[in-house]
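Peer 1: Below are the sequence and a predicted model for it; my questions follow.
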Amino acid sequence: MLNLSLSHTLLLVIITVAVSLLAFSNQNVMNRLIFWPPAMQRGQYDRFITHGFVHADGMHLLFNMITLFFFGSALEKFYRQFFYDMGFVLFYIGGLIAAILPSYFQHKNNPRWASLGASGAVSAVLFAFILFAPWNIIYVFFVPVPAIIFAFLYVGYSIWASKRGGSNINHSAHLWGAAYGIVVTLILDPQRLQAFIARLMQPPF
């Protein structure tokens, strides 16, 4: 029988690309969707989600969507068994919210601060993937790196860059998104930790 099941990962990518491209050419759309603390005081809580569908530029969008497509496609089947087939979408949206919350509490009274992009939720997807396949190879700027090694480098760099400051990248969202991806996956599948440790102890070299 023909399987007409729609890829939720691909659907998220298509929607994000379409909304981001629209926002690139329409500043009003960008201003309405971006995460901006004063807007929360006006009751625009939808920005906890909408900020993940707009991006700073084409490279920001491309990097996030390529990462989401490859790693989301690998994980989607696991999450879709929860919440009536909507598990992966809810996991992703939850990642957007969880990743931005700490930054919101830190900057909620700062009208000069804003954030955008899917990086927090994409980090959640990437680190959840690492729980399933810690030694799989990830290509970082075309350089092959084992997933678990990349995880340590990624966390270390994000902590350093967050403390250093001086950029428009919300490194805090990357870290909290990664933590969310790990915690939620282990809540849904408590045996995953034991399986992860077992695989970690069997490197392919």
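Peer 2: Structure received. Residues are numbered from 1 along each chain as shown.

Peer 1: Please make it C-alpha for all contacts and neighbour counts, starting now.
Peer 2: OK.

Peer 1: mind listing the strands for the protein?
Peer 2: Counting by DSSP state E, one finds strands in the chain at the ranges 137-140, 143-146.

Peer 1: Spit out the contact partners of the residue nearest to G181 when sequence neighbours are not counted.
Peer 2: Counting by CA to CA, 6 or more residues apart in numbering, the nearest residue to G181 once its immediate chain neighbours are dropped is A124, at 3.9 Å. Shown here is A124, whose contacts under the criterion CA atoms under 8 Å, 6 or more residues apart in numbering are 92, 95, 177-182.

Peer 1: ok so, going back, reformat the strands of the chain as CSV; add mean neighbour count and distance to S158.
Peer 2: Rendered in CSV, the data for the strands of the chain read as follows (neighbours: other CA atoms under 10 Å; distance: least, CA to CA, whole Å):
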stretch, mean neighbour count, distance to S158
strand 137-140, 14, 15
strand 143-146, 13, 17
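
Peer 1: I'd like a version of these in CSV, one that adds distance to F69 as further columns.
Peer 2: Conversion of these to CSV gives the following (distance: least, CA to CA, whole Å):
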stretch, distance to F69
strand 137-140, 13
strand 143-146, 18
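
Peer 1: Second structure for comparison follows:
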Amino acid sequence: MPASRQASSFFVAPQAATFLLLTLNIAIFAATLIQSGAPTPSGAVLFGDGAMYHLALQRHEYWRLFAYGFLHATPVHLLGNMLCLMVWGAHLERRLGATYFVVIYVATLVLAGLVGDFIHGKPYMTVGASGATSGLLGALLCLWILAKIELSASFFISNIALNVALTFADSRINWGAHLVGFTAGLLSCAVLDLVERALRHLLACKFPEFLKLNLWLLAAIFVWLASSATLRLDSPSLTPAMVVALALIPVVIKLIDVVLQLRYGLAMVVAALALANGAAIAVAVMASTDTLPGVCRLPLPTPLAGLAPWIAAGCGHLDIVGLVVGALAAGLTLLVLNEPLRRGLSDVGFVGAALRAARARSAGL
């Protein structure tokens, strides 16, 4: 975890997760403009790409609770949200690290969508990242209340005032998303602080940032698989497996904690992550029989027309494609985690001690 104190400057440079979210939002907005062929995305394009609307939950289109936050109605809408993401997100990620930053962002995005749907008394359609960005400001305020970040009171007064002004500047703006996002960000940060305090007594080692992030990604893949057409959450045959999987989560986490304390434990954990990532990606590809055939039927650009036979062959043998992609995912994991892997392989007994010392020093976030 990053140091508990930082400079109180108004602007800090965006880090990896913040920069990735900025890039995704801008790229998706550009894609909607291309789809619409107009200076602003059309309502039909926004709806088709994932906007939240009044019947989404009734029709079990839960993916919209995530997708709507990456769509924007106008360039000004995008600019305002990206400015807030850059200012607030950069501070929060610098303080908490990428994992908890992403957890707070996604949690506030989904909760803002849920509550926004509840408070609407008439048909509506909504897009935008404002619920999630407001959550980042709420999380920063929580850290300030807990005296875990060095930002001035004027920073929060000016930014909260800006958020309120943006909320009520246009009657079309979903004020509920802003308010719920801000509240959810504050509360989720407080919950994470309590979790970190509890983990101090349950786990001996402080998990490296890459390990926490990878475990959350594996959890996301598992949730997607469980909710896909091939693995329905309401399937009677799946219920026992889900119960067993949920019960095994704390066991796996504690096992990782034990392994990290061993000599070469860090290298063993990296190797295990590579195998887990490969297996998860392979299963995800094999389970995509309801979505990939549609992708396979999309027309290819002329320069790629020669790949059509290969793509058709792959779409007809998803099991083989899944194994190949899984192997590539495992290899990519080892490549990306090359530094901790080398550190683990050269361990003479200091890595586990360093991770235990980091846990002993921590008191919350």
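Peer 2: In hand now; what should we look at? What you are looking at is a predicted structure, and each value in this text was computed from that prediction instead of being measured.

Peer 1: that older thread, now the contacts of A124 of structure 1 in JSON lines, with distance to M30 of structure 1 and neighbour count?
Peer 2: Shown next, in JSON lines, are the contacts of A124 of structure 1 (distance: CA to CA, whole Å; neighbours: other CA atoms under 10 Å):
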{"residue": "Y92", "distance to M30 of structure 1": "21", "neighbour count": "27"}
{"residue": "G95", "distance to M30 of structure 1": "21", "neighbour count": "30"}
{"residue": "G177", "distance to M30 of structure 1": "22", "neighbour count": "30"}
{"residue": "A178", "distance to M30 of structure 1": "26", "neighbour count": "27"}
{"residue": "A179", "distance to M30 of structure 1": "28", "neighbour count": "19"}
{"residue": "Y180", "distance to M30 of structure 1": "26", "neighbour count": "26"}
{"residue": "G181", "distance to M30 of structure 1": "27", "neighbour count": "29"}
{"residue": "I182", "distance to M30 of structure 1": "31", "neighbour count": "22"}
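
Peer 1: ok, those in structure 2: which stay?
Peer 2: Contacts from the contacts of A124 of structure 1 that recur in structure 2, judged by both residues aligned by TM-score structural alignment, their matches' CA atoms under 8 Å, are 92, 95, 177-182.

Peer 1: now the residues you listed as TSV including distance to L131 of structure 1?
Peer 2: Supplementary listing: these in TSV, determined by distance: CA to CA, whole Å:
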residue	distance to L131 of structure 1
Y92	16
G95	16
G177	14
A178	11
A179	12
Y180	12
G181	9
I182	7
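
Peer 1: So which of these are in helices?
Peer 2: Here DSSP state H is the test, and the kept ones among the contacts of A124 of structure 1 give 92, 95, 177-182 as lying in helices.

Peer 1: so what corresponds to Q58 of structure 2 in structure 1?
Peer 2: In the superposition onto structure 1, Q58 of structure 2 corresponds to Q41 when matched by TM-score structural alignment.

Peer 1: which residues touch A280 of structure 2?
Peer 2: Residues touching A280 of structure 2, when contacts are defined by CA under 8 Å, 6+ apart, comprise 218, 221-222, 326.

Peer 1: same question, Y68 of structure 2
Peer 2: Counting by CA under 8 Å, 6+ apart, Y68 of structure 2 makes contact with 50-52, 126-129.

Peer 1: Give me the aligned partner of A139 of structure 2 over in structure 1.
Peer 2: When the two structures are superposed using TM-score structural alignment, A139 of structure 2 falls opposite A128 in structure 1.

Peer 1: distance of its match from Q27 of structure 1?
Peer 2: Taking CA to CA, to the nearest Å as the criterion, A128 of structure 1 is separated from Q27 of structure 1 by 34 Å.

Peer 1: Among the two, which residue is more densely surrounded?
Peer 2: When A128 of structure 1 is set against Q27 and neighbours are counted by other CA atoms under 10 Å, the residue ahead is A128, at 24 against 11.

Peer 1: Does that one touch I187 like I think?
Peer 2: No - counting by CA atoms under 8 Å, A128 of structure 1 stays clear of I187, with 11.6 Å between them.

Peer 1: What is the equivalent residue in structure 1 for F47 of structure 2?
Peer 2: With TM-score structural alignment as the matching criterion, the partner of F47 of structure 2 in structure 1 is N31.

Peer 1: likewise R172 of structure 2?
Peer 2: Aligned by TM-score structural alignment, R172 of structure 2 pairs with N168 of structure 1.

Peer 1: Could I get the contacting residues of that match?
Peer 2: By CA under 8 Å, 6+ apart, N168 of structure 1 has no neighbours at all.
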